[in-house]
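Novice: show me the folded form of this:
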Amino acid sequence: MKSEVGGSVSKTDSKEQSPGVLYIVATPIGNLADMSPRATAILSRVDVVAAEDTRHSGRLLQHLGLQKRLIALHDHNERNRAAGLLDELEAGHDVALISDAGTPLISDPGYVLVREARNRGLTVSPVPGPCALVTALSAAGLPTDRFLFVGFLPAKRTGRRAALDQLRQESATLVFYESPHRILGAVRDIAEVLGEEREIVLGRELTKAFETFYSGCVSEVLSVLEADPHGTKGEFVVMIRGAEPVASDEDAGALDVDRLIRLLLPELPVKKVAKLVAELSGRPKNELYQRALELKQG
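Specialist: Model (predicted):
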């Protein structure tokens, strides 16, 4: 198995040039002060920067005082551009992949490139930093022990409602990204499909000057959002509390059995109770006898 070490990967002089490293570099989601020193150092020494939008990333590099060869890598050209970038890596050139904001590949391009790099045995090294979904969740006040990131909901209402309907019984906290021109429609559909009383938190313009969190039940948040003149400006992270867990058939059966035992114990001996409940539930008589004893003693 090939060993990989994060951070700087130095190349030793040899007759055969060692391959370059593909760095996955997280960049600020709004506040440029969130750019880490390590990310800046990596960008300063790579040979090529693959960027979702070269104009946007060019401004970031200019802010950092860097001049780099930029190659556009986005949803529409990734399969074609990946091969050239892989050739760069095999020629010994280090490449940094960045997105417009946050951590690459999190609802952003890069999957094809990273997958193919690993298939070729090339080193892929993450340079962690800002990520909108983690940033929003950390301040939302919703359960984070389990969450399901769904990316962007379908743009059209029919597809969006169908996607929400499939998540109706999901007990993990749900996380979506949403654009400003679709946010009202999305929250209205959430109210209709998941219920107006479901708890929801919206994070808008995270880390920027007008960062805003809207929280409460869906109907309350929708009303506030509709009344806010800035409510449809900026990118959103939508977080919804998961559905209450539904008891399994086995759990429900256990509850019914206990109730039945408690009802019969005052009228019948424990052995008779166990026999009757075993016939009604199909569960082992010996198990029910022990359970009846526990309930009687308790």
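
Novice: rest of the way, CA atoms for contacts and neighbours
Specialist: Fine.

Novice: does residue 216 count as helix, strand or coil?
Specialist: Assigned by DSSP: H, G, I helix; E, B strand; the rest coil, the conformation of residue 216 is strand.

Novice: quickly note the distance from it to residue 138.
Specialist: In this view, residue 216 and residue 138 are 16 Å apart by Cα to Cα, to the nearest Å.

Novice: please give the structure of this sequence too, so both can be compared:
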Amino acid sequence: MSKSSKHMSAKEIYASLCKSHPGMGLTTVYRTLELLARMGFITKLTLGDGKIKENKNKLMEKMREELNKNEKVKVFTGTKVGRVEGFVGNFRAEIVKPNGKENIDIGSIVVATGIDIRAVSDDGDFEKDLLLQRDEKNFFVGMLGILNPLDFNTDGVFKCGSARKEMGIPDAIIDGEGTASCAAGVISKKELVKSPAISIVVDEKCDGCAYCIEPCPAQAITLIEYMQEEGSIKKTVEVNEAICRGCGVCMATCPKKGIFIRHFKPEYFKEMIKSVAGGA
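Specialist: You can find the predicted model right below:
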């Protein structure tokens, strides 16, 4: 509906959805539209005496009025998102409005829709800025898949609802509550302490094979080279500690034991596995 330039009937919406969701029924569309209208997210138009009558629902307007009373809340409608810079606790997002642009400072970011809300611009693309990735169905992909469904690879950025998979409104609400808790854990703190569990490169063991670069979900590893004292060129990798999540994927892919997570060397895991196996 957001991409349509005209009013759409329930049957037109159903016909459009059937292309990507062949199992969906017309009753489901009517029921969902009715719920969205009651919540104020859409406006319902009915025909009477040959004229279009608008059934206004004041719920959304009331919610916006209440939110606007809070000095810490800003509500933007009919806008797109441009460039996003910064890091967890200190993001700056560009809001592209019909009448101009506005930069806002935010501590955390929640993506709650799979709809493309990027502003068409050469200056920036917030999905690329935040290293967000989509799957073949155009849903956003998280840090560790189903093991960590609400977290993106970028610290302080979360997702919920239709941004990550197809789900009904009740499930989306529950999803949103979980993500709101994640975001609240960031913005409620005066100071954020970075976890020490990040990747450490053992330079003398790393030969620059780059096996660890592509699998890194946070894209925190870069291949570099430098000249050693005897004049030879040394290839190795470098870890961006600011965005490393300490997931251990790099350590698992390294054939030379040239990278590990601080406080979690491979031999520690071996001893833990032996201990568990022995206890079994």
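
Novice: any idea what the TM-score is?
Specialist: With the length set by TM-score structural alignment, normalised by the length of structure 2, the two chains reach a TM-score of 0.24; 112 aligned residues with a Cα RMSD of 6.0 Å.

Novice: quick revisit: okay, residue 216 and residue 138 of structure 1: which has more neighbours?
Specialist: residue 216 (15 against 12; other Cα atoms under 10 Å).

Novice: nearest residue to residue 281 of structure 1 other than its sequence neighbours?
Specialist: In space, and not counting its chain neighbours, residue 281 of structure 1 is closest to residue 257: 7.4 Å by Cα to Cα, 6 or more residues apart in numbering.

Novice: hmm, that neighbour is touching residue 277, no?
Specialist: Yes - using Cα atoms under 8 Å, residue 257 of structure 1 makes contact with residue 277 at a distance of 7.2 Å.

Novice: what about residue 176 of structure 1, which helix or strand?
Specialist: strand 173-178 (DSSP states H and E).

Novice: that strand packs against which elements?
Specialist: In terms of contacts (3 or more Cα pairs under 8 Å, 6 or more residues apart in numbering; DSSP states H and E), strand 173-178 of structure 1 is packed against strand 147-152, strand 236-240.

Novice: could you rerun that using 10 Å?
Specialist: helix 132-140, strand 147-152, helix 183-194, strand 199-204, strand 236-240 (3 or more Cα pairs under 10 Å, 6 or more residues apart in numbering; DSSP states H and E).

Novice: between these, which gets nearest to residue 273 of structure 1?
Specialist: Residue 273 of structure 1 sits nearest to helix 183-194 of all those, at 43.2 Å, using Cα to Cα.

Novice: give me the buried positions along the closest one.
Specialist: Using 16 or more other Cα atoms under 10 Å as the test for burial, helix 183-194 of structure 1 gives 183-191, 193-194.

Novice: which one of the helices and strands packed on strand 173-178 of structure 1 lies closest to residue 165 of structure 1?
Specialist: Ranking these by proximity to residue 165 of structure 1 (Cα to Cα) places helix 183-194 first, at 6.2 Å.

Novice: and the angle for that closest one with strand 199-204?
Specialist: Orientation of helix 183-194 of structure 1 against strand 199-204 (axes from the mean of the first three to the mean of the last three Cα atoms, to 10 degrees) gives an angle of 160 degrees.

Novice: residue 50 of structure 1 contacts residue 86, correct?
Specialist: No - taking Cα atoms under 10 Å as the contact criterion, residue 50 of structure 1 and residue 86 are not neighbours in contact, 11.4 Å apart.

Novice: I appreciate the help and will end here.
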